[in-house]
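J.: Got a predicted structure here, sequence first:
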Amino acid sequence: MTVWTHVFGAACEREGEERRVRWGFLGASQIGRTLAPAMRAAGETLAAVAARSEQRSVAYADAEGFERTEPDYQSLLEAPDIDAVYISLTTDAHVPWSIKALEAGKHVLCEKPLAMNAREVGQLLAVQQQTQRQVMEAFIHPFHPQFDFVRELVTSGQLGELRAANAAFLSRFDKVDDFRWSRERGGGALFDLGCYAVSALLLLLGQPVVWADAQQAFLGSVDVTTTGLLGLPGGMAVTLACSLQAATFQQLSITGSAEHLVMSRPFSSINSPTTVTVGQHQEHFAPVNPYQRMVAHFVAAARGEEPLKLNLTHSLTQAQVLDALFSSATNNRRIWLVPGPGVDDEI
């Protein structure tokens, strides 16, 4: 007997049969065109989509295979047959609509970055604890097999004592009519690409960030390039770089007292082979679809079958680091995330 009433609400109660999760999309985004086929491949149902206009919703639903459209976001959330929602709106809308979705009894998979700041993540966490629904930031890098491989090397001590790490994610983004060029809506390099670097460093190194230093170059109101230095316990510091106006490049490296490790495609590797170089050895990984693996994991977590790999505690810590990087660049000084030498430098 399969009864998922506790997990998915009354709409999901089924006995004697497996039940596909019925997904609703808030937003008809380009990234959703990658996620929608991954959901179908994972055995999920694309039930409904709501976008800024009916014309946009209909075109998206026809192209991606949704059963229907809804006239607006709230109508989709109120639909009793929707079990979970995927939110791919502008960053400033992520937390407000995630909260509404939780209050409507839906599980939430939300595009990165999850929030505009750590305060918003804290608000979302409070609602999530009240509703007992799952919320996850839609990063794909932890769901590629190479990520588990690297994390095992780090945690097992095979690299030796950690000495340095670096993460870079750079690209050239030329689309002019896009929210990424609006700071108020969550645009800029640090939000759009730097969040990957911060998330990966936190997950792989398993250490808290003590302080942050950053420099930013701007185009209008947004940072087109951010470089940062993050201090870890014991005096170690790691570097990160992100840009919306650079030759496309991504890499993550970790150096220990015994070995040096390089991930050539740590963040975006859908259906492409990847290689992790450890000293003189290369570990090769066959192409996989990390979006499909992410969806399968999220559904399993919503069913109560496994804990979330990326819970809101991780998202909160990541947001705190992003806040510190922004503050450092704005104020031109080191920002301490734990009590440091100057109380005025703390956030």
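T.: Thanks, I have the structure now. Numbering: from 1, shown residues only.

J.: contacts, neighbours, all on C-alpha from now
T.: Noted.

J.: quick one, helices of the stretch 1-150 of the chain?
T.: Secondary structure of the stretch 1-150 of the chain, counting by DSSP state H, counting those that start in this stretch: helices at 5-8, 32-41, 54-64, 73-78, 91-103, 118-131, 145-155.

J.: quick one, what contacts the residue positioned nearest the centre of the chain?
T.: Central residue of the chain (CA atoms, centre = their mean): Phe139, 3.2 Å from the mean position. Shown in contact with Phe139 (CA atoms under 8 Å, 6 or more residues apart in numbering): Glu111, Lys112, Tyr196.

J.: Make CSV from those and add neighbour count to it.
T.: Converted to CSV, those look like this (neighbours: other CA atoms under 10 Å):
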residue, neighbour count
Glu111, 20
Lys112, 23
Tyr196, 24
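
J.: Nearest to Arg133 among the residues you listed?
T.: Glu111 (16.8 Å; CA to CA).

J.: okay, now the one to match up with it:
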Amino acid sequence: MNQPVAWGVLGCSGIAERRMLPALHEIEGSRIAGLASRAPARAERFAAEHGGTAMSYEEMIDSPAIDAVYLSLPNSLHFEWARRALRAGKHVLCEKPMTISAEQTGELVALAAERGLLLRENFAFLHHPQHEVVRELVERGRLGRLRTFSSAFGVPSPRAGDIRYDPELGAGCLLDVGVYPIRAAQLMLGEGLTVAGATLRVDTDTGVDMAGHALLVSENGVFADLEFGFQHAYRSRYALWGDAAHLSLERAFTPPAEHRPLLRLEEQDHAEEFTLDASHQFRDSLASFAGAVRDGRTPEIERSWLRGARETARLVEAIQETAVRVRQRGAVPS
């Protein structure tokens, strides 16, 4: 494929406006061809600011001018519109979580493989090179034998009326922020994680989960201690603890493009810090996907993305099924 990838943005969301659309303007070999919203005026505003043609969802799916769809709808709508886009022959970059169930995710993965199309879950943080530095330090034995991975992602409560409080739209902190520590645990510990226990704090009236904690175990016995929620001061971190040293990384999931990550490695009588290069993970996520579309093939890396999506969905479902629920009245702002 020699022509630029023609993108359709399906869902004029906040993440699309703040992060993904500006990043699309910065990558070569891509152009914004269409923007779709349920509110025509919003699609028109996005088109005026970012280029492309304002469309309805259906027009975007049917348009032969669109090669790839970036999908940023509410969680419960991901499955329907990703499936329709794949059936129409379009590649799909879907905001996390890919769907709200393991069954739905499995169906999309199978459909993409059958049609020879790209399907990725947009965990942009996986494209930041800081995580490869961490993996290299672990593989070089700097931590000794790894014993525990811990991670936390918490954000202040969204405003009243936010869609993340709506059970019909796939609400809750597990699907919104909890999936990040889950995906990071997979990155560092591999596939085959088991959920040993979990707890969720839920709003009594809506049933929406507001905070959570999960304990996972890897196939070789490493613990993964994960915390997440909507009731916290902002925190985005993970740490790895071995029998020789401890390594920690702050701002692990949503670092600004100009942020220079700081890794801190602590041994019993020695501490060392590594200041890494800044990286624009949203731009890199889009550039990686567009490059794979232009290549016109689905190498092993694409199969890895599909396995990762299925594994994330499986673990989310296992946490939901395992969790002890702590009830809290009035947890959702009114």
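T.: Everything's here; your move. All figures in this text were calculated on a predicted structure; none of them were measured in a lab.

J.: Please identify the deepest-packed of the helices of the stretch 1-150 of the first structure.
T.: Comparing these by mean neighbour count (mean count of other CA atoms under 10 Å), helix 91-103 comes out on top with a mean of 21.

J.: what sits against Gln132 of the first structure?
T.: Gln132 of the first structure neighbours (CA under 8 Å, 6+ apart): none.

J.: Trace it over to the second structure, please.
T.: Aligning on TM-score structural alignment places Gln132 of the first structure opposite Gly116 in the second structure.

J.: and Ala296 of the first structure, which of the helices of the stretch 1-150 of the first structure is closest to it?
T.: helix 32-41 (8.1 Å).

J.: Determine the angle, from 0 to 180 degrees, between that closest one and helix 54-64.
T.: 40 degrees (axes from the mean of the first three to the mean of the last three CA atoms, to 10 degrees).

J.: Show me what helix 32-41 of the first structure is packed up against.
T.: Here helix 32-41 of the first structure touches strand 45-50, helix 54-64, helix 290-302, going by 3 or more CA pairs under 8 Å, 6 or more residues apart in numbering; DSSP states H and E.

J.: what number of residues lie near Gln3 of the second structure?
T.: When counting by other CA atoms under 10 Å, one arrives at 9 neighbours for Gln3 of the second structure.

J.: quick one: it from Leu21 of the second structure, how far?
T.: 20 Å (CA to CA, to the nearest Å).

J.: One more: Trp241 of the second structure?
T.: Taken as CA to CA, the span from Trp241 of the second structure to Leu21 of the second structure is 38 Å.

J.: name the element whichever residue in the second structure pairs up with Ala167 of the first structure belongs to?
T.: Counting by TM-score structural alignment, Ala167 of the first structure corresponds to Ser151 in the second structure. Using DSSP states H and E, Ser151 of the second structure sits within strand 146-154.

J.: What span of the first structure is the helix or strand following that strand aligned with?
T.: Per DSSP H and E, the first helix or strand lying C-terminal to strand 146-154 of the second structure is helix 173. Under the alignment (TM-score structural alignment), helix 173 of the second structure falls on residues 189 in the first structure.

J.: got it, and stretch 74-91 of the second structure?
T.: By TM-score structural alignment, stretch 74-91 of the second structure lines up with residues 90-107 in the first structure.

J.: quick one: contacts of that stretch?
T.: 8-9, 77-78, 82-85, 87-88, 108, 110-116, 120-121, 124, 127-128, 131, 133-135, 179, 184-187, 302.

J.: same check, this time on stretch 226-237 of the second structure
T.: With CA under 8 Å, 6+ apart, stretch 226-237 of the second structure has contacts from 150-158, 173-174, 177-178, 181-182, 210-216, 248-254.

J.: residues in contact with the equivalent of Pro256 of the second structure over in the first structure?
T.: Using TM-score structural alignment, the equivalent of Pro256 of the second structure in the first structure is Ile270. The contact partners of Ile270 of the first structure, by CA under 8 Å, 6+ apart, come to Pro287, Val288, Asn289, Pro290, Tyr291.

J.: Can you name the helix or strand that Ile270 of the first structure falls in?
T.: Counting by DSSP H and E, Ile270 of the first structure is found in no helix or strand.

J.: just Ser328 of the first structure next, same as before
T.: helix 312-331.

J.: number of nearby residues for the match of Ala167 of the first structure?
T.: Neighbour tally, Ser151 of the second structure, other CA under 10 Å: 25.
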